[in-house]
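Sequence and predicted structure are below.
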Amino acid sequence: MTHRGHRGDAAGEAVQATQAVPVDPAASMSLLNSLLANPLDAGYEHYRADHGSRPASLAGKIGVFAVAVALGFGSIVATSSLRAPAGDVKSDLKTQASQRSATVEALNDDVQSLGRAIDQYSQSGSGAASDPAQDMVTATTPVHGPGITVTLTDRSGPGKGSGTVRDQDLAMVVNALWAAGADAISINGQRIGPDTFVRTAGSAILVNVTPVSSPYEVRAIGDSNALSVSLVRGATGDYLSAAQSVTGMTVSSKVSDNITMEALTLTDSHYATPVGASNEGGSS
């Protein structure tokens, strides 16, 4: 009985001791609280204690200041270099525009002077002596001689491609014959002169203002051998071969001992005058 009473007293004292000690509800969060309160490792604390209290040297401060000044100066230089080319480009464009404008004006003056010279040579009854070479260039006189006839024909039946001859096909042949040394050229009897144009208008091809149709006979007076070779070699030969394959048209040529061409029919030039100038002329 005595032993049991002693053990009972000891258990009671242990319970009282346990109840007397307060229990911290956040005891299980002590590790997390320690990390939040002191995030640095202990090694950092020792390094800070050994080196953190040392004041920065004067040389270090000067070095930092020099680096900062260099970075600032470099930023200013870079900004200036980025802004400078814009002004240079604008000035260059203005200079080029003024130069091109001057070139265009000079070319316009040349065109006008050449046009006046052509009018003087082409006008009939002028006091100037007739120049055979100039008459040949301006196509103002009839001409005859040996040469070749190049015939371009639309495809008659169905097949691949449109089958029609285009204005660029005729222009390619005419330019090749001129380059080969032709003295005179005509298309379906229409003499080719300095102002002649070959253009498509609807379903017809116009030579100057006269419509022509297939077959298109391009006649050229000159060295027949040179003229024939110009159509089968180089870029012209490749173009005509490809055109025949794509469109389905046919191209043929023959040498003629004597080809006759009429002179180009000249048209009168009409010039516009300002309304003010015409009124002043009428009032005077």
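In hand now; what should we look at? Residues are numbered from 1 along each chain as shown.

drop to CA atoms for contacts and neighbour counts, all remaining ones
Will do.

On the three-state scheme, R199 is what?
When classified by DSSP: H, G, I helix; E, B strand; the rest coil, R199 comes out as strand.

residues touching it, list them.
Shown in contact with R199 (CA atoms under 8 Å, 6 or more residues apart in numbering): 167, 205-207.

sec struct for the residue nearest to T151 when sequence neighbours are not counted, please.
Nearest non-adjacent residue to T151, counting by CA to CA, 6 or more residues apart in numbering: E217, 4.6 Å away. What three-state DSSP gives for E217 is strand.

would JSON lines of the contacts of R199 with neighbour count be doable?
As requested, these are exported to JSON lines (neighbours: other CA atoms under 10 Å):
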{"residue": "D167", "neighbour count": "17"}
{"residue": "I205", "neighbour count": "21"}
{"residue": "L206", "neighbour count": "18"}
{"residue": "V207", "neighbour count": "21"}
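
would CSV of the residues you listed with distance to A243 and secondary structure be doable?
Below are the contacts of R199 laid out as CSV (distance: CA to CA, whole Å; DSSP: H, G, I helix; E, B strand; the rest coil):
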residue, distance to A243, secondary structure
D167, 12, helix
I205, 17, strand
L206, 20, strand
V207, 21, strand
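
returning to that earlier point: could you measure the residue nearest to T151 against S230, distance?
Going from E217 to S230 by CA to CA, to the nearest Å gives 17 Å.

sorry, back to before: got a list of what the residue nearest to T151 touches?
Here E217 is in contact with 149-152, 186-188 (criterion: CA under 8 Å, 6+ apart).

Go through those and say which is closest to A10.
Ranked by distance to A10 (CA to CA), the contacts of E217 are led by L152 at 132.5 Å.

tally of neighbours for the closest one?
23 (other CA atoms under 10 Å).

that's a strand at it, yeah?
Yes. According to three-state DSSP, L152 belongs to a strand.

element containing the closest residue to it other than its chain neighbours, please.
Spatially, and ignoring its direct neighbours in sequence, L152 is nearest to V251 (4.7 Å; CA to CA, 6+ apart). Assigned by DSSP states H and E, V251 belongs to strand 250-261.

Against which helices or strands is that strand packed?
If contacts are counted by 3 or more CA pairs under 8 Å, 6 or more residues apart in numbering; DSSP states H and E, strand 250-261 sits against strand 143-153, strand 216-221, helix 234-247.

So which bits of the last one are buried?
Right, helix 234-247. For helix 234-247, the neighbour count (16 or more other CA atoms under 10 Å) marks 236-237, 239-240, 243-244, 247 as buried.

Show me what the longest helix anywhere in the chain is packed up against.
The residue-count maximum for a helix in the chain (DSSP state H) belongs to helix 58-122. Helix 58-122 sits against helix 132-138, with contacts defined as 3+ CA pairs under 8 Å, 6+ apart.

also this one, for the comparison:
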Amino acid sequence: MTLLTEMMERPLDPAYAAEAERRVARGLSPTPPPRPLRIAAILLVLALVITIAALALRQPRAVIAEQKADLISRIEERQQAGDAQRARAATLNQEIATARGQLLAAQDLQTLNSELAAAELGTGAIAVSGPGVVITLDDSAQAAGSGAAGDPRAAGDVDQGRVQARDLAIVANGLWQAGAEAVSINGHRLTSLSAIRFAGDALIVDFRPLTRPYVVSAIGEKGQLHTRFVGTDAGSYAQGLADNYGVRYSVDDHDQLTLPADPSMDVRVARVPGAGPSAAATSGAAPTTATNTPAATTTATTTKEAVSP
């Protein structure tokens, strides 16, 4: 108890009081004056430490930005190289088709040549021209932020004003339902193997990213394709996107459109007409069968075939 009482009554060590008395006896103040140089040195050290820490934190961001810019540059170079290869493939396919047509004509096989042309049109192996419609979809003026995978209209944290993969798939299928003979999105021809997907912030068709605005072109009966599409569920859906979410949407008729061929089309199965499956010669890939009827798709994939005029 004596120790506790001493601590409560005299919390300061007696040595401090004795030192203060000695300073007063020498004519000095009880406490030593502040030392500006020491304080300045301490502040300088603190400022130096803070500066070094700030630079250490900012440097990785600069490195990341540089790496990101380099990656974007490499991606763009790869895409340009891929586009050049696709263009060359399309040119070679056209030359092959021309040579094949001349050979068939020389052999007086006009019927077979016509059937082949119709099959190529239906599968997207050749470019097509004719009247049609162009549907343009674009994000709303207020759209911001990034989307998410899955159903874009079901998640509350997703910007509803952005065009999603599901929207493009529904519009494409609506055009097939309305009687379109060929469809493309931003110049990418849709075939029975095409897929519309949503990956992070990007919409992709056949593993090719799309840029805004999203232009869906379709060739079909003049004056009828537009009216039939507007009357489908897909037309009502597209109009609902514009009315409810501010998505920019328009449908325009065109007297002449040209849709490119799909350069990635490859022959996987060959069979002599009238021969059974045993006569088929395959390249090792699983056979695929093309029909003339468009099929419905999921929110991420569109599956269809064009019909011959």
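Perfect, I can see it now. Since the structure is predicted, the reported quantities are computational estimates derived from the model, not experimental observations.

Please state their TM-score.
TM-score for the superposed chains, counting by TM-score structural alignment, normalised by the length of the first structure: 0.47, backed by 151 aligned residues with a CA RMSD of 2.9 Å.

And the furthest pair within the contacts of R199 of the first structure?
D167 and V207 (9.4 Å).

anything in contact with each of those two?
Each of 198-199 lies in contact with both D167 of the first structure and V207 under the rule CA under 8 Å, 6+ apart.

Look up how far T91 of the second structure lies from Q85 of the second structure.
10 Å.

And Y121 of the first structure, how close does it get to Q190 of the first structure?
Here Y121 of the first structure is placed at a distance of 21 Å from Q190 of the first structure (CA to CA).

what about the strands in the stretch 1-150 of the second structure?
Here the stretch 1-150 of the second structure has its strands, by DSSP state E, counting those that start in this stretch, at 128-138.

thinking again about what came up before, outside of the strand holding V251 of the first structure, which residues touch it?
So strand 250-261 of the first structure is contacted by 142-155, 186, 189, 191, 219-221, 224, 228, 240, 244 (CA under 8 Å, 6+ apart).

Make a ChimeraX selection of the buried ones in those.
Selection of buried members from the contacts of strand 250-261 of the first structure for ChimeraX, criterion 16+ other CA under 10 Å:
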select :144,145,147,148,149,150,151,152,153,154,155,186,189,191,219,220,221,224,228,240,244
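
Would you mind giving the contacts of E217 of the first structure as JSON lines with distance to Q19 of the first structure added?
Below are the contacts of E217 of the first structure laid out as JSON lines (distance: CA to CA, whole Å):
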{"residue": "T149", "distance to Q19 of the first structure": "130"}
{"residue": "V150", "distance to Q19 of the first structure": "127"}
{"residue": "T151", "distance to Q19 of the first structure": "126"}
{"residue": "L152", "distance to Q19 of the first structure": "123"}
{"residue": "S186", "distance to Q19 of the first structure": "129"}
{"residue": "I187", "distance to Q19 of the first structure": "127"}
{"residue": "N188", "distance to Q19 of the first structure": "129"}
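
Just the closest of the residues you listed to L31 of the first structure, please.
Nearest to L31 of the first structure, judged by CA to CA, of the contacts of E217 of the first structure is L152 at 100.9 Å.

wouldn't that closest one be in contact with Y216 here?
Yes. Assessed by CA atoms under 8 Å, L152 of the first structure is found in contact with Y216 at 5.1 Å.

if we can go back for a sec, can you check what angle separates the strand holding V251 of the first structure from strand 216-221?
If you take axes from the mean of the first three to the mean of the last three CA atoms, to 10 degrees, strand 250-261 of the first structure sits at 50 degrees to strand 216-221.

Can you tell me the SS state at A218 of the second structure?
What three-state DSSP gives for A218 of the second structure is strand.

Kindly report the same for Y249 of the second structure.
With three-state DSSP as the basis, the three-state label of Y249 of the second structure is strand.

show me what contacts it?
Going by CA under 8 Å, 6+ apart, Y249 of the second structure touches 135-138, 238-239, 242.

Repeat the analysis, applying 10 Å as the threshold.
Residues counted as contacts of Y249 of the second structure (CA atoms under 10 Å, 6 or more residues apart in numbering) are 135-140, 213-215, 238-243.

ok, of the residues you listed, which come out buried?
Those of these that meet the buried threshold are 135-140, 214-215, 238-239, 241-242, by 16+ other CA under 10 Å.

Nearest to A56 of the second structure, out of the residues you listed: which one, please.
D139 (39.2 Å).

how much space is there between L35 of the first structure and G43 of the first structure?
Distance from L35 of the first structure to G43 of the first structure, counting by CA to CA: 14 Å.

Tell me how many other residues surround L227 of the first structure.
Around L227 of the first structure there are 24 residues (other CA under 10 Å).

quick revisit: now the element after the strand holding V251 of the first structure, going C-ward?
Next helix or strand after strand 250-261 of the first structure toward the C-terminus (DSSP H and E): helix 275-283.

Mind giving me the packing neighbours of that following helix?
Here helix 275-283 of the first structure touches no other helix or strand, going by 3 or more CA pairs under 10 Å, 6 or more residues apart in numbering; DSSP states H and E.

Return the set of buried residues in that helix.
By neighbour count on 16+ other CA under 10 Å, the buried set for helix 275-283 of the first structure is empty.

one step back: could the helices and strands packed on strand 250-261 of the first structure go into TSV alongside distance to A171 of the first structure?
Formatted as TSV, these follow (distance: least, CA to CA, whole Å):
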stretch	distance to A171 of the first structure
strand 143-153	12
strand 216-221	10
helix 234-247	11
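
picking up where we left off before, which two from the contacts of E217 of the first structure end up farthest apart in space?
L152 and S186, at 13.3 Å, using CA to CA across those.

tell me, what's touching the two both at once?
217-218.
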